[in-house]
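Asker: From the sequence below, what's the structure:
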Amino acid sequence: MPIAPLLLPILAFAASNAPAPSHDLHARFEADLVHLDAPLAHGGTVHFYTDSGGGLFLTEAAVERLGLSTLALPAGSDAPPGARGVGWPAFRDAAIPAPPGDGIVPVMPTDPKAPAWIDWDGMLGQGWFGGHVWTWDYPAKRLVLEGDGWKPTADATRVALGFKAGADGARETNFPRITVRIDGRAVDLLLDTGATTRLTPAALKALGDGGPAVRATSMIADVQFKAWRAAHPDWRVIEDAQEQTHAAMIEVPSVEIAGHAIGPVWFTWRPDRAFHEFMSGMMDAKVEGALGGNALRHFAMTVDYPGGAAWFRCSAGCKVTPRPAP
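Answerer: Next up, the predicted model:
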């Protein structure tokens, strides 16, 4: 008998046990916000907005346009009675991971009051990112699903992340809490790659940076916003900076992330309840706001969701912050 046929089962077994490689999803980075255009296997493309601080859904308009069949969401889901969902579509890029569990994605009804600039077909949020290791390489504009053999590089700095877990230790949500240092103090924030603002014409003129109106931002709750403003009257504030909400924003000169000082970073005002109540209720501890792409843009950041940590490599615009000896 030829030897080759005898080797086939062995080779097949070896291939099935080979570590999964890293995979570049070829995302679009626009104003430090990350979009993913995902062609379907049967034709058509889903334009996703990715957001580590957001949810998972497809819009009703996209489902109709793409001809996707809907089904009732399973009992016990957080959706209201009568809500619909779709099974995870077959994408041309088979490496795009399906969400955990049954793979059913809620369908978001059309909101006639939604701003015209929100024109994407759906969101890939915390439930989709969870369970994997991801790299957001902002300078290189790459979103990478890391393989089984991923290891941090020697020049990366580890930062522990907090995730909400039940009494049994099982992960309940995948909203990451990160601790940064601002004005000499530790500040807990949601690590939020999708934090977005649309600036008013007056705010764009005041900034004068040539950037677009829709861009990444960071966010801060009212009580901290007021504390910074009272302690630092020299920190620049732009009133009525955000369209629709008319929220102000404050320029923080320096934010320390993973031992690197970066800045300045603009933080958009939010009411206390948005973070102290709503967002903190889904996290392992109280957060004061969100750290967005306008701060993360200096880094290649790898978030190890199973390991509860992030690794940061600074590419540009960072200053190492010395720490006193213990």
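Asker: CA atoms for contacts and neighbours, from now on please.
Answerer: Noted.
Asker: okay, now Val34: neighbour count?
Answerer: The tally of other residues near Val34 (other CA atoms under 10 Å) stands at 22.
Asker: same question, Gly67
Answerer: 10.
Asker: for the residue lying closest to Trp128 once chain neighbours are set aside, what are its contacts?
Answerer: Leaving aside its chain neighbours, Trp128 sits nearest to Pro99 (4.9 Å; criterion: CA to CA, 6 or more residues apart in numbering). By CA atoms under 8 Å, 6 or more residues apart in numbering, the contact set of Pro99 is 88, 127-128.
Asker: To compare against the first, here's the next sequence to fold:
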Amino acid sequence: MMGAGYLALAMALALAPVAGNTAAQVLPTRYEAGHFFATPTTRDGQTLRLLADTGGGGNLGLYWLSAKAAQRLQLATHTCVLPDGNVEVAALPSYRPGQGLPPPLSVFCAQVVLIQNQTSFDDGQLGAAYFKGRIWTFDYPGQQLIMQDSSWKPHADAHTTPMGFQKNDAGQVVASFPRITIRVDGQPLDMLLDTGASAYPTPAGARISGVATVHGEGVASYITRSTLEAWHRAHPQWRLVQQGDRLGHYEARLIEVPQLDIAGWSVGPVWFTERPDAAFHDMMSSMMDKRVEGAVGANVFSHFVMTLDYPRATAYFRCASGCKLATPPPAP
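Answerer: Alright, predicted model coming up:
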């Protein structure tokens, strides 16, 4: 759960003026097994590696660096005191022209980078809060991550779907984790839109699912244990892999669904990785506008050029490969 201090701060930032978008910018990026890693280079020639993760942590509208990376870059850090705890922040690294990142829209304690003592993804992360307020294209076939300018228009072939965000009573977004609705087996499922959802397949999981990995890591979509078990009961013919993924502190099951509908497109088959119910029903849902059953990730998005328009709370999906038009759901 978010503390009262975080919510108060998020509301203050929602009210603060933000700069308008500048020209569209292709971020320096490395694409590995379905993940986008931003790779900006500092003026003294050091390259960072930051996972682009719409479902990732961080707050205050900032992107975060590991404490180790901040030390390597010799960034001066500063402790900001919040009602529910302290945060470490720093000034932006000085990047080479044309090899940097769009600066965060928020400035907090006169600083714009959040420092974390822990890191799971190399030097840090472009998390959910950083993407807020702008338009981003994740071009999976082109392997490009683009910040669009305000003149961006969707492609004529793109399909749209709304993104839901947690808001306060005044209608202001207080958490930037996007929710979208997909359909599996004819049923709608509310899910986190998660470009950073990761797979760590066991040898059996990799062999059966065919997930591509770099250094043992690939991309995935997640589903709660209760939904996985409901799918398995209803469709015992759907492939199930015991101990298929090493995500977390146990070896999770994988289940293959034959078809998934997203934004009026159908793709499939799609593998889902089991997660405990509490991970989404409790923890993740506490930061979203509705309860979610899991996360849809880049094993689905890889079929698309996907643009996320945060100001308009709309996602656009243009089919690149392996898609067909979805059958419309029956009228209520």
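Asker: that older thread, helix, strand or coil for the residue nearest to Trp128 of the first structure?
Answerer: Assigned by DSSP: H, G, I helix; E, B strand; the rest coil, the conformation of Pro99 of the first structure is coil.
Asker: how about Arg313 of the first structure, what's its partner in the second structure?
Answerer: Mapped onto the second structure by TM-score structural alignment, Arg313 of the first structure lines up with Arg318.
Asker: Tell me which entries of the contacts of Pro99 of the first structure lie within helices.
Answerer: Mapping those onto helices (DSSP state H) picks out 127-128.
Asker: Just the closest of the contacts of Pro99 of the first structure to Ile250 of the first structure, please.
Answerer: Gly127 (30.8 Å; CA to CA).
Asker: How many residues are close by the aligned partner of that closest one in the second structure?
Answerer: Taking TM-score structural alignment as the criterion, the aligned counterpart of Gly127 of the first structure in the second structure is Ala129. If you count neighbours by other CA under 10 Å, Ala129 of the second structure ends up with 27.
Asker: looking at it, Ala129 of the second structure is touching Ser176, isn't it?
Answerer: Yes: applying CA atoms under 8 Å, one finds Ala129 of the second structure in contact with Ser176, separated by 5.5 Å.
Asker: what touches both of those two?
Answerer: Common neighbours of Ala129 of the second structure and Ser176 (CA under 8 Å, 6+ apart) do not exist.
Asker: in the stretch 151-300 of the first structure, which spans are helices?
Answerer: For the stretch 151-300 of the first structure, the helices defined by DSSP state H, counting those that start in this stretch occupy 201-207, 222-231, 272, 293-296.
Asker: To Ala156 of the first structure, which of these lies closest?
Answerer: helix 293-296 (14.2 Å).
Asker: show me what contacts the match of Arg313 of the first structure?
Answerer: Contacts of Arg318 of the second structure (CA under 8 Å, 6+ apart): 155, 157-159, 304-306.
Asker: Tell me the gap between whichever helix or strand it is part of and the middle of its chain.
Answerer: Element membership of Arg318 of the second structure [criterion: DSSP states H and E] is strand 314-319. Chain-centre distance of strand 314-319 of the second structure: 15 Å, with CA atoms, centre = their mean, to the nearest Å.
Asker: Same question for stretch 298-316 of the second structure.
Answerer: 10 Å.
Asker: Over to stretch 281-294 of the second structure?
Answerer: Relative to its chain's centre, stretch 281-294 of the second structure lies at 14 Å (CA atoms, centre = their mean).
Asker: quick check: it aligns to which part of the first structure?
Answerer: Using TM-score structural alignment, the residues of the first structure aligned to stretch 281-294 of the second structure are 276-289.
Asker: Nearest the geometric middle of the second structure, what residue?
Answerer: By CA atoms, centre = their mean, the second structure has its centre lying nearest to Thr54, at 2.2 Å.
Asker: picking up where we left off before, for Val105 of the first structure, which of the helices of the stretch 151-300 of the first structure is the nearest?
Answerer: Of all the helices of the stretch 151-300 of the first structure, helix 293-296 sits nearest to Val105 of the first structure, with 25.6 Å by CA to CA.
Asker: Mean distance between that closest one and the second structure after superposition?
Answerer: Once the two are superposed, helix 293-296 of the first structure sits an average of 0.5 Å from its aligned residues in the second structure (mean CA distance after the TM-score superposition for the first structure).
Asker: Which strands and helices lie in contact with that helix?
Answerer: strand 218-221, strand 265-270 (3 or more CA pairs under 8 Å, 6 or more residues apart in numbering; DSSP states H and E).
Asker: Contacts for it, please.
Answerer: Here helix 293-296 of the first structure has contacts from 32-33, 138, 192-195, 216-218, 262-263, 265-266, using CA under 8 Å, 6+ apart.
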